[in-house]
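In: can't give you the sequence, but here's the structure:
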């Protein structure tokens, strides 16, 4: 029996999807290994709530009060004075962190074979940070998906991050309705598109108690604009282009616009109680990961 044209089309689409998934998943072991090595450089630990309660870390000594049992008294500390003291521990709880990695076509850019594409570096940082947070007992998930704890979640995130394709267009942005109250977000993007989405996202975040980090990931070429002479500038999607006969003459204006964009992002993040950082793909990812961990633990 001959297959119908519809069946053949469906078969070809399925085969194409399988082929694409196999090609993408070929990078999965390397991504996991690199992320695990990177995460191992950071000492993980649960983030305290800065109040007394169940936990392992010392928080403060306080004078004993009515209702404290004899077992709660720290007799060694109390022996140094005429008063009795209780050793409080800091309350700890699993916190939920959401990750979002831009999938715009521009994130696929690399200015040379000696450095990764922006998307690859962003994926590495996101997965390594997830591993650190998960080891500290926290819940982590991609933005818009459930945050979970445990080693299985690390494997799940690795697969989701590695298999996520870039979009057809240059722009990509999370929508404010993806936010959930009281979570922490990590947003990785080159932030070279229209920044209006950042304003909308942070306005919504401020209203529902969401805090987080904006990390701008750029290629060194985008950071320093090394081009001279006649250059055809074209977005990776092909949607926009500019033919310049004197690229060097554009450098000062470009660098001024980049600095202005960065200052705006930094100020907007500060106003919302967020953090802003930037990273270029020729820098050590360990420096960026350490910064991530410090600001999220602060």
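Out: Arrived safely, thanks for sending. Everything quoted here is computed from the prediction, not taken from an experiment.
In: please make it C-alpha for all contacts and neighbour counts, starting now.
Out: OK.
In: how close does the closest residue to residue 128 other than its chain neighbours sit to residue 275?
Out: Spatial nearest neighbour of residue 128, excluding adjacent residues (C-alpha to C-alpha, 6 or more residues apart in numbering): residue 35 at 4.4 Å. According to C-alpha to C-alpha, to the nearest Å, residue 35 and residue 275 sit 23 Å apart.
In: wait, is the residue nearest to residue 128 part of a strand?
Out: No - Residue 35: not assigned to a strand; according to DSSP: H, G, I helix; E, B strand; the rest coil it is helix.
In: residue contacts, it?
Out: Residues in contact with residue 35, defined by C-alpha atoms under 8 Å, 6 or more residues apart in numbering, are 124, 125, 127, 128, 131.
In: want to compare, so here's the second one:
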């Protein structure tokens, strides 16, 4: 196959995947009742938010004299805090996210992409800015941005076995949502959340798992291998590993929940056998609680 033919085939594959993902995200978002997030607050920005009565200490240049001229008191013209209305999404690109145990529920990456895009639909339709972590797709508003997000989510390339969250693109005092199985080293996660907290970034962690990763239904001779082939373990008595595995998984969830609480974030586990609607509703409400 020539380079041109390969490029065309890749483009056609991307175009084929894009409409179903966007349609599914739109449908999922439509199941969540729209509402204000209640995060609008005064600060540095370009858009008018509200007038408020002048207070001692306000500079004379902040007074809106036209509005004040219609009243017996002075008023200050406040603008929105634009950073607080910016939400940055990160979807783990690791090969681990490609896992689908029995093939009935799709991969963890597919579910993460659906939730990320559906959340973007809700936020952008609510007037907020949404982008992806990294330098290429900063938070913006509008349907064009939705299409950019959908294109980026379906065209992402697989990374290493396990991923580490990306901090670039997250504006100070903004919001962020990280989608991952968080099955790799948690040290990079701790580092990113600590840096994010120092910059006033708050948000939510969504641990996306496959039902088999939650239940460990394996018995007898089993070969466990990472999606990238970097890790491999063979056992003749897989059932004997179940209790230890579930204990370590519970410890990992508890560690993530504790980390989120200490840094002002929210955490939830979600597996692909569960309703995507319930996870999206949790996310929508979690972002409303973020201050």
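Out: Happy to help now that I have it. Because the structure is predicted, anything quoted here is derived from the model rather than measured.
In: need the TM-score between these chains.
Out: The TM-score (TM-score structural alignment, normalised by the length of the second structure) is 0.82; 261 aligned residues with a C-alpha RMSD of 2.6 Å.
In: turn the contacts of residue 35 of the first structure into TSV, including distance to residue 289 of the first structure.
Out: Converted to TSV, the contacts of residue 35 of the first structure look like this (distance: C-alpha to C-alpha, whole Å):
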residue	distance to residue 289 of the first structure
124	10
125	6
127	10
128	8
131	11
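In: closest one to residue 165 of the first structure out of those, please.
Out: Proximity of the contacts of residue 35 of the first structure to residue 165 of the first structure (C-alpha to C-alpha) peaks at residue 124, which lies at 14.7 Å.
In: corresponding residue for that closest one in the second structure?
Out: Under the alignment by TM-score structural alignment, residue 124 of the first structure pairs with residue 114 in the second structure.
In: let me see the contact set for its match.
Out: So residue 114 of the second structure contacts 21, 24, 25 (C-alpha under 8 Å, 6+ apart).
In: which SS state does it fall under?
Out: Here residue 114 of the second structure is helix, with the state taken from three-state DSSP.
In: over to residue 194 of the first structure?
Out: coil.
In: host element of whichever residue in the first structure pairs up with residue 223 of the second structure?
Out: Aligned by TM-score structural alignment, residue 223 of the second structure pairs with residue 232 of the first structure. Here residue 232 of the first structure is covered by strand 231-234, with elements defined by DSSP states H and E.
In: map residue 24 of the second structure across to the first structure for me.
Out: In the first structure, residue 24 of the second structure lines up with residue 34, judged by TM-score structural alignment.
In: residues touching its match, list them.
Out: Contacts of residue 34 of the first structure (C-alpha under 8 Å, 6+ apart): residue 124.
In: how about a cut-off of 10 Å?
Out: The contact partners of residue 34 of the first structure, by C-alpha atoms under 10 Å, 6 or more residues apart in numbering, come to 28, 40, 124, 125, 127, 128.
In: where do the helices sit along the stretch 151-298 of the first structure?
Out: All helices of the stretch 151-298 of the first structure, identified by DSSP state H, counting those that start in this stretch, fall at 151-163, 196-208, 220-224, 251-271, 285-297.
In: nearest to residue 169 of the first structure, of the ones you listed?
Out: Residue 169 of the first structure lies closest, by C-alpha to C-alpha, to one member of the helices of the stretch 151-298 of the first structure: helix 196-208, at 15.8 Å.
In: on that earlier part again, turn the contacts of residue 114 of the second structure into a markdown table, including distance to residue 92 of the second structure.
Out: A markdown table is the format used below for these (distance: C-alpha to C-alpha, whole Å):
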| residue | distance to residue 92 of the second structure |
| --- | --- |
| 21 | 17 |
| 24 | 20 |
| 25 | 18 |
